[in-house]
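Peer 1: coords please:
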Amino acid sequence: MRRTSRLIPFGFVILALAVLLPLLPSAFGHTRSSCQTPEKTEGRCVHFSSCRLVLRHYAMYKEHMPPVIMRFLQRARCKPKNQGYHLCCELKDVIPANANSKLK
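Peer 2: Predicted coordinates for the structure are as follows:
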């Protein structure tokens, strides 16, 4: 009597990993709003009024922000314009949702 192997084909394992690996960060507590800042650091996609960096720049320059800062903020956008102005804010600068913000 011949035994047949019940091993899963290697190609199927690779395909399953390729499909499932992108889903793993959300399973381990990272939110889907995770992003990478223009400076290549880990960030979170938040409304601009929830980012201390933006509030500091606004307090310093008001409506006269230097072009270099405006370009940085434009590169940090993480959602389409029709969803409001959201940008990738470095984790240390994210203001918690329950904190009061000057611009909210």
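Peer 1: only C-alpha atoms for contact and neighbour calcs from this point on.
Peer 2: Fine.
Peer 1: how many residues are close by G11?
Peer 2: Residues near G11, counting by other C-alpha atoms under 10 Å, number 9.
Peer 1: for the comparison step, fold the sequence that follows:
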Amino acid sequence: MIVVHIITKQEKQARMIIDLLLHKKLLLDAMIAKKEIYTLHKLTKKVTANPNFLIVGQTKALLFNEISEVLKTNFAKKMPVFYAMPIIYMDDNQTKNIKKNIQFV
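Peer 2: Model (predicted):
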């Protein structure tokens, strides 16, 4: 099992991604959080904050590549940042829920 993180600059795109991935049963659930990403400007050396939207969702590790392809196919012009982290420990009932409600691999 993994937790995916998808970061986009547009709330509309974040909602479209969630809708797409949930309908394809690639995520069990999803959360959107508005976050500020801080970067250092190369020329001015000033730190700037830019609003971004973080999508967090649970899924099976075997679906990572399929999610990546869905994102590339549907959002090629504005590809969001996408990565995953393994879930080391999870309650048995939650594990069963993911296995039961996520796409069969």
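Peer 1: quick TM-score on the pair, please.
Peer 2: These two chains, once laid on top of each other, score a TM-score of 0.25 by TM-score structural alignment, normalised by the length of structure 1; 49 aligned residues with a C-alpha RMSD of 4.4 Å.
Peer 1: how about the strands of structure 2, start to end?
Peer 2: Assigned strands in structure 2, in chain order: 2-8, 30-40, 47-59, 81-86 (criterion: DSSP state E).
Peer 1: closest to I18 of structure 2 out of those?
Peer 2: Distance to I18 of structure 2, taken as C-alpha to C-alpha, is lowest for strand 30-40 among these, at 6.6 Å.
Peer 1: and the closest one, what's buried?
Peer 2: Taking 16 or more other C-alpha atoms under 10 Å as the neighbour-count basis, strand 30-40 of structure 2 is seen to contain the buried residues A30, I32.
Peer 1: that one vs strand 2-8, what angle?
Peer 2: The directions of strand 30-40 of structure 2 and strand 2-8 differ by 60 degrees, with axes from the mean of the first three to the mean of the last three C-alpha atoms, to 10 degrees as the criterion.
Peer 1: hmm, who's touching strand 30-40 of structure 2?
Peer 2: 14, 18, 46-58 (C-alpha atoms under 8 Å, 6 or more residues apart in numbering).
Peer 1: show the buried residues in those.
Peer 2: Buried subset of the contacts of strand 30-40 of structure 2 (neighbour count, 16+ other C-alpha under 10 Å): A14, I18, N52, F53, L54, I55, V56, G57, Q58.
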